[in-house]
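Participant: Sequence first, predicted model second:
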Amino acid sequence: MDLKDTMMVSGAGMRAQGQRLKVIAENIANSDSTSQTPGGEPYRRKVVTFKNQLDRQMGADMVRVNKINTDNSDFQLKYDPTHPAANAEGYVMRPNVNSIIEVADMREAQRAYEANLNMIEVTKSMLGRTIGLLRQQ
């Protein structure tokens, strides 16, 4: 694998983590979204799964987003009999989004993104130094 391929692999990682960050942002933005009709379901948290995909031209595994699934964990119940989506007992189903988990996932995605970005910067520096050495000859 040459230096250009290294940059391509890191770029694929950045794209995958960027998509993950978009899904996390959507989850956080909808953490208070409830149904407006009785018995209706609120927003359901989404989760990104990754897969390795062989790039035959480079001969390297590239990370890709496999699927964006919904989290099938239980909804939270909140007592609010005045809410339009309240059931007969006065409970409203709330999204299954936990802000603490979303922030932890966001930090993990951010660190992975930064690691890939650092790899690109190191590779770019190595290319620049190699060109500098070739010019001196």
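Facilitator: Sure thing, it's come through.
Participant: alpha carbons only for contacts and neighbour counts from here, please
Facilitator: Will do.
Participant: Quick one: classify V65 as helix, strand or coil.
Facilitator: strand (DSSP: H, G, I helix; E, B strand; the rest coil).
Participant: and here's the other structure:
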Amino acid sequence: MDLSKVLHISAAGMKAQGVRLRVLSENVANADSVARTPDGEPYRRKLVTFANEVNKELGINQVKIDQIEPDPSEFGQEYRPGHPAANEEGYIQTPNVNSLIEMSDMREAQRSYEANLKVIESSRTMLSRTIDLLR
């Protein structure tokens, strides 16, 4: 495979994982964001889905972000009778964000990003050595 194609594939992977890291960071930052009123909703976790995209110009398959969509799972509940968002029974809805899961996903995305970066660095090194040999 042409090394320039490898660079494009890895760059697309880094871009996708960068977006994923941003969304995961947003989820972690809002893990405690509850509604302000009893009929409001707290922060809803976001999920990133990937898709395969064919780059017809280069003739390669590369990853792209397909969607960033809200997680349909149920909100949690916590008993806080004095809170402005509490219902008649004293419960508030809490975000459907589990910080442990978000941090695990973040570590996975970071490792994928770093792997793509390593591929780019290795490809650049091979290109430089090839140019040196041709001199």
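Facilitator: All right, it came through fine. Since we're looking at a predicted model, the values are computed, not measured.
Participant: Run a quick neighbour tally on L117 of structure 1.
Facilitator: Each residue near L117 of structure 1 was counted by other Cα atoms under 10 Å, and the total is 17.
Participant: Centre-most residue in structure 2?
Facilitator: Closest to where the C-alpha atoms of structure 2 average out (Cα atoms, centre = their mean) is R20, at 1.5 Å.
Participant: I'd say that residue and A109 touch.
Facilitator: Yes. Contact status for R20 of structure 2 versus A109: in contact at 7.0 Å, counting by Cα atoms under 8 Å.
Participant: joint contacts of these two?
Facilitator: Between them, R20 of structure 2 and A109 share no neighbouring residue, with contact defined by Cα atoms under 8 Å, 6 or more residues apart in numbering.
Participant: Can you give me the distance of the residue nearest to the centre of structure 2 to S128 of structure 2?
Facilitator: R20 of structure 2 sits at a distance of 31 Å from S128 of structure 2 (criterion: Cα to Cα, to the nearest Å).
Participant: What residues sit buried inside the helix ranked longest in structure 2?
Facilitator: Longest helix in structure 2 by number of residues, with DSSP state H as the criterion: helix 99-134. Neighbour counts over helix 99-134 of structure 2 (16 or more other Cα atoms under 10 Å) mark 99, 102-103, 106, 109-110, 112-113, 116-117, 119-120, 123 as buried.
Participant: That helix vs structure 1, mean deviation?
Facilitator: Once fitted to structure 1, helix 99-134 of structure 2 is off its aligned match by 0.4 Å on average (mean Cα distance after the TM-score superposition for structure 1).
Participant: cool, stretch 7-14 of structure 2 as well?
Facilitator: Superposed on structure 1, stretch 7-14 of structure 2 shows a mean distance to its aligned partners of 0.4 Å (mean Cα distance after the TM-score superposition for structure 1).
Participant: which part of structure 1 lines up with that stretch?
Facilitator: Counting by TM-score structural alignment, stretch 7-14 of structure 2 falls onto residues 7-14 of structure 1.
Participant: for stretch 31-39 of structure 2, which positions count as buried?
Facilitator: When burial is assessed from 16+ other Cα under 10 Å, stretch 31-39 of structure 2 yields the following buried residues: A31, S33, V34, A35, P38.
Participant: Between those, which sits nearest Q67 of structure 2?
Facilitator: Closest to Q67 of structure 2 out of the buried residues of stretch 31-39 of structure 2 is A31 (21.0 Å), distances taken as Cα to Cα.
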